[in-house]
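Participant: Curious how this folds, go ahead:
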Amino acid sequence: MRILYPFAKRFIAGENLETALKNIYKLNDNGYLCTIDVLGEDTHNPGQAENARDEYIALLKAIETHHMPLDLSLKLSQMGLSIDPALCRKNVEAVIDAAGQHTVRFDMEGSNLTQAILDMCLELHQPHSNLGIVVQAYLHRTEKDVATMIDKQISVRLCKGAYKEPADIAFQDMQAIRENFLKLAHPLLKEGHLPAIATHDETLIRHILQFIEKEKIAPETFYFELLYGVRRDLQKHLLDQGYQVRIYVPYGSAWLPYTLRRLAERKENILFVIKSLVQETLGLGKLGK
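Facilitator: Just a heads-up that it's a prediction; the model follows:
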């Protein structure tokens, strides 16, 4: 399956830390902030979970003298959540303690883990104020979860959601997902703590730009977050307009399962990649400031 790597490397910063850091520093030099994801999830034994923990700690040691703040995106299934929640918590706290002033953010996974991920975030946020969370707009429950995170002033990254979920718990129609995304984004932007709007959808971004102008929301109070290698034209446009733009940067040896899983989970993921490449080639729509 090595034949897929030339395709995957457009969206992955490297197979190892050394290569990834070169790409991360280049992004920083160009004015972008970064969220770093060490690829891997669904570990099957404690040793694998501890290796994932150690990879994040090695990353943090490597950037000790780096002047830019970073987000670390952790998948709790990678940290051992499905093996032993206590083991997962121990591994996560080791990463948070090593992170210092950098943010650690629990990535969201399939709905079978949603409640456990949110519970651990709420449990650990009080002693670790640099902890944040990701929520998915296509889940019916997310409106309530966003309200909780705003109340606790936990930093939220809002995304549409990439996993295939049934209709009884998730919106299936893209227009319904967009409407819910905006419904959630508005209170996050007005009342949340340093939220990130994570989308490449120009329709959503256009509405967000109009909303922040109308509400006079300061650019330094939120972020736009976009995927590494996806819609680089859109990334630059937002950065040039004076907004904080954070790039989600995955790296690691598990690039193949990551790529195959993302493409296999939902047909929309394949269409998204193809559409993004075409849109970047054709250029931006009328976004404005």
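Participant: contacts and neighbour counts: CA atoms only from here.
Facilitator: Will do.
Participant: Count the residues that sit near A196.
Facilitator: Residues lying near A196 (other C-alpha atoms under 10 Å) number 25.
Participant: hang on, it packs against L226?
Facilitator: No: look at A196 against L226 with C-alpha atoms under 8 Å: they stay out of range, at 9.6 Å.
Participant: which residues of the stretch 51-200 of the chain fall in helices?
Facilitator: 85-99, 114-125, 142-152, 174-191 (DSSP state H, counting those that start in this stretch).
Participant: Adding distance to I247 and mean neighbour count, write these out as a markdown table.
Facilitator: Shown next, in a markdown table, are these (distance: least, C-alpha to C-alpha, whole Å; neighbours: other C-alpha atoms under 10 Å):
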| stretch | distance to I247 | mean neighbour count |
| --- | --- | --- |
| helix 85-99 | 18 | 18 |
| helix 114-125 | 22 | 16 |
| helix 142-152 | 22 | 16 |
| helix 174-191 | 19 | 18 |
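Participant: possible to save those as JSON lines with distance to L256?
Facilitator: Compiled in JSON lines, those are given as follows (distance: least, C-alpha to C-alpha, whole Å):
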{"stretch": "helix 85-99", "distance to L256": "24"}
{"stretch": "helix 114-125", "distance to L256": "24"}
{"stretch": "helix 142-152", "distance to L256": "30"}
{"stretch": "helix 174-191", "distance to L256": "28"}
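Participant: quick one, which of these is nearest to V273?
Facilitator: Closest to V273 of the helices of the stretch 51-200 of the chain, according to C-alpha to C-alpha: helix 174-191, at 16.2 Å.
Participant: which residues are in contact with the closest one?
Facilitator: The contact list for helix 174-191 (C-alpha atoms under 8 Å, 6 or more residues apart in numbering) reads 137-138, 143, 146, 150, 156, 158-160, 171, 195, 197, 204, 207-208, 211-212, 217, 221-222.
Participant: ok, of the residues you listed, which come out buried?
Facilitator: Taking 16 or more other C-alpha atoms under 10 Å as the criterion, what is buried in the contacts of helix 174-191 is 137-138, 143, 146, 150, 156, 158-160, 171, 195, 197, 204, 208, 211-212, 221-222.
Participant: Please flag which of the residues you listed sit within strands.
Facilitator: Counted as lying in strands by DSSP state E, out of those, are V156, L158, C159, I197.
Participant: got a list of what the first one touches?
Facilitator: Applying C-alpha under 8 Å, 6+ apart, one finds that V156 lies in contact with G132, I133, V134, V135, V146, M149, L188, G192, H193, L194, P195, A196.
Participant: Ok, the last one next?
Facilitator: The neighbours of I197, taking C-alpha under 8 Å, 6+ apart as the test, are R157, L158, C159, A185, F222, Y223, F224, E225.
Participant: which two from those residues end up farthest apart in space?
Facilitator: Based on C-alpha to C-alpha, the longest span within the contacts of I197 runs between C159 and F222 and measures 14.0 Å.
Participant: L27: how many residues sit nearby?
Facilitator: 17.
Participant: Please give the element, helix or strand, for it.
Facilitator: Per DSSP states H and E: L27 is located in helix 17-29.
Participant: Likewise for L260?
Facilitator: Per DSSP H and E: helix 255-265 holds L260.
Participant: run this one through as well so I can compare:
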Amino acid sequence: MFNKLIAATLPYMPQKFVWIFSKRYIAGESIEEAILASKELNKEGIKVTIDLLGEFIKDLHQATENKEAYLKIIDAFEENKIDGNYSVKPTFFGLLIDEEICYQNVRTIVEKAAEHNNFIRIDMEDSSCVDKEIKLFRRLKAEFPKHVGLVVQAYLRRTLTDISNMMDLQNGSSKLNYRLCKGIYVEPEKLAYKKYEEINANYLKGLEFMFQNNIFPGIATHDKNLIEPAFALIEKYKVSKEKYEFQMLYGVTPELRKMILDKGHNMRVYVPFGKDWFGYSTRRLKENPKMAMLIIKALFHRG
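Facilitator: Below is the predicted model of the structure:
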């Protein structure tokens, strides 16, 4: 109840207060700040994926602006020789307004990345977007087989079926590439597992399916109870380290991240930035009120 109360009132609090919490998990507002954060991670042997904050736009003019912003981001990051790729949220480009225009916007971004032999990750959003985002991924994968991947969410009951149904896209050297995460959006029980143990079990089923079928997984988690079993699956299937990577959020569990790196595994960090950091932070709190306690801790502890 306390967490939900904090989460509900946070959007009405001064942004400077919210920033006390948010600045640990967001690289900044500008491209320059995101490049600086990415360079520091690269020095540690960590790759990045770049995300310009924002989603669920209201008109297609915003979608065009967001597309142009991403093209500038790619130019800037490639010029600075950042070891990383890019993540995009389809709703940021008009998915819920006009699917075809969204496709054209995202296609332009994927094409730009492909010119640099780079890669775009299509983020998965709430359940109302899943079918549309799989459709978008299918279209782009057909044209840019080595330059586009998708996020799948272990807490959705449909995810294993979705992964299996997309096996037709696995052709020759064009391997499927998924970021496997738990999922954060609030969904009804008929669509999503609610119990911690069920979500973790489904996560590991999905990961094992990927290893069995030569799919590249981004193992996106901060949960030690998933990381150790993931190590076991890597050993079981003798997966070479160029065929998977671990992924974590910027600023989250740095000690655990270092442990994974020290064991010789590849690591990629999701680096969000942009002027919509306030909206991003408050939306995430509404979706996951348990994060509210982290805000209270952040006021009194730095580490």
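Participant: To what extent does the helix holding L27 of structure 1 diverge from structure 2 after superposition?
Facilitator: Helix 17-29 of structure 1 differs from its equivalent in structure 2 by a mean of 0.8 Å after superposition (mean C-alpha distance after the TM-score superposition for structure 1).
Participant: Now the element after that helix, going C-ward?
Facilitator: On the C-terminal side of helix 17-29 of structure 1, the closest following helix or strand by DSSP H and E is strand 33-38.
Participant: counterpart of that following strand in structure 2, which residues?
Facilitator: Mapping strand 33-38 of structure 1 onto structure 2 (TM-score structural alignment) gives residues 47-52.
Participant: now swap in stretch 204-214 of structure 1 and tell me
Facilitator: So stretch 204-214 of structure 1 sits over residues 226-236 in structure 2, by TM-score structural alignment.
Participant: swap in stretch 13-21 of structure 1?
Facilitator: Under TM-score structural alignment, the match for stretch 13-21 of structure 1 in structure 2 covers residues 27-35.
Participant: Stretch 238-251 of structure 1 now?
Facilitator: Against structure 2, stretch 238-251 of structure 1 falls on residues 260-273 (TM-score structural alignment).
Participant: what about the aligned partner of K190 of structure 2 in structure 1, how many neighbours?
Facilitator: In structure 1, K190 of structure 2 lines up with D168, judged by TM-score structural alignment. Residues lying near D168 of structure 1 (other C-alpha under 10 Å) number 9.
Participant: And for G303 of structure 2?
Facilitator: 5.
Participant: rewinding a little: which other helices and strands contact the helix holding L27 of structure 1?
Facilitator: When contacts are defined as 3 or more C-alpha pairs under 8 Å, 6 or more residues apart in numbering; DSSP states H and E, helix 17-29 of structure 1 packs onto strand 33-38, strand 245-251.
Participant: buried sites along it?
Facilitator: L17, A20, L21, N23, I24, Y25, L27, N28.
Participant: And for that helix, what's in contact with it?
Facilitator: A13, G14, L33, C34, L59, M68, V249, Y251, G252.
Participant: which among these end up buried?
Facilitator: Neighbour counting by 16+ other C-alpha under 10 Å classes A13, G14, L33, C34, L59, V249, Y251, G252 among the contacts of helix 17-29 of structure 1 as buried.
Participant: Tabulate these in CSV, adding columns for distance to L72 of structure 1.
Facilitator: Listed next are these as CSV, based on distance: C-alpha to C-alpha, whole Å:
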residue, distance to L72 of structure 1
A13, 14
G14, 16
L33, 12
C34, 9
L59, 10
V249, 10
Y251, 12
G252, 14
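Participant: Which members of those define the maximum pairwise distance?
Facilitator: The span of these, defined through C-alpha to C-alpha, is set by L33 and G252 at 19.3 Å.
Participant: if we can go back for a sec, ok, the buried ones among the contacts of helix 17-29 of structure 1 vs L81 of structure 1, which is closest?
Facilitator: For those, the nearest to L81 of structure 1 is G252 (20.3 Å; C-alpha to C-alpha).
Participant: That closest one is in contact with A8, isn't it?
Facilitator: No: if you go by C-alpha under 8 Å, G252 of structure 1 and A8 don't touch, sitting 11.6 Å apart.
Participant: residue in structure 1 matching L285 of structure 2?
Facilitator: Aligned against structure 1 by TM-score structural alignment, L285 of structure 2 finds its counterpart in L263.
Participant: got a list of what its match touches?
Facilitator: Remark: with contacts taken as C-alpha under 8 Å, 6+ apart, L263 of structure 1 is in contact with N269, I270.
Participant: Roughly how far does it sit from L39 of structure 1?
Facilitator: 15 Å (C-alpha to C-alpha, to the nearest Å).
Participant: Next one: L59 of structure 1 from D37 of structure 1, what distance?
Facilitator: 10 Å.
Participant: thought T91 of structure 2 was touching I57?
Facilitator: Yes: if you go by C-alpha under 8 Å, T91 of structure 2 and I57 touch, sitting 6.7 Å apart.
Participant: higher neighbour count, the two?
Facilitator: Between T91 of structure 2 and I57, counted using other C-alpha under 10 Å, the more crowded position is T91 (23 against 17).
Participant: Just say helix, strand or coil for the closest residue to the more buried one other than its chain neighbours.
Facilitator: The shortest distance from T91 of structure 2 to any non-neighbouring residue, by C-alpha to C-alpha, 6 or more residues apart in numbering, is to F56 (5.0 Å). Here F56 of structure 2 is recorded as coil under DSSP: H, G, I helix; E, B strand; the rest coil.
Participant: Could you do H265 of structure 2 as well?
Facilitator: Applying three-state DSSP: H265 of structure 2 is coil.
Participant: Compute the number of surrounding residues for it.
Facilitator: 17.
Participant: ok, it to N213 of structure 2 distance?
Facilitator: In this view, H265 of structure 2 and N213 of structure 2 are 20 Å apart by C-alpha to C-alpha.
Participant: do R302 of structure 2 as well
Facilitator: 43 Å.
Participant: contacting residues around stretch 49-64 of structure 2?
Facilitator: Stretch 49-64 of structure 2 has contacts (C-alpha under 8 Å, 6+ apart) with 34, 70, 84-94, 96-97, 102, 105, 268-277, 279-280.
Participant: What of stretch 248-258 of structure 1?
Facilitator: Residues outside stretch 248-258 of structure 1 that contact it (C-alpha under 8 Å, 6+ apart): 1, 4-5, 8, 11-17, 20, 24, 34-40, 225-228.
Participant: And these, which of them are buried?
Facilitator: 8, 11-15, 17, 20, 24, 34-40, 225-228.
Participant: OK, contacts around the alignment partner in structure 1 of A113 of structure 2?
Facilitator: Under the alignment (TM-score structural alignment), A113 of structure 2 pairs with A99 of structure 1. With contacts defined as C-alpha under 8 Å, 6+ apart, the neighbours of A99 of structure 1 are I57, L60.
Participant: I am finished for the moment; much appreciated.
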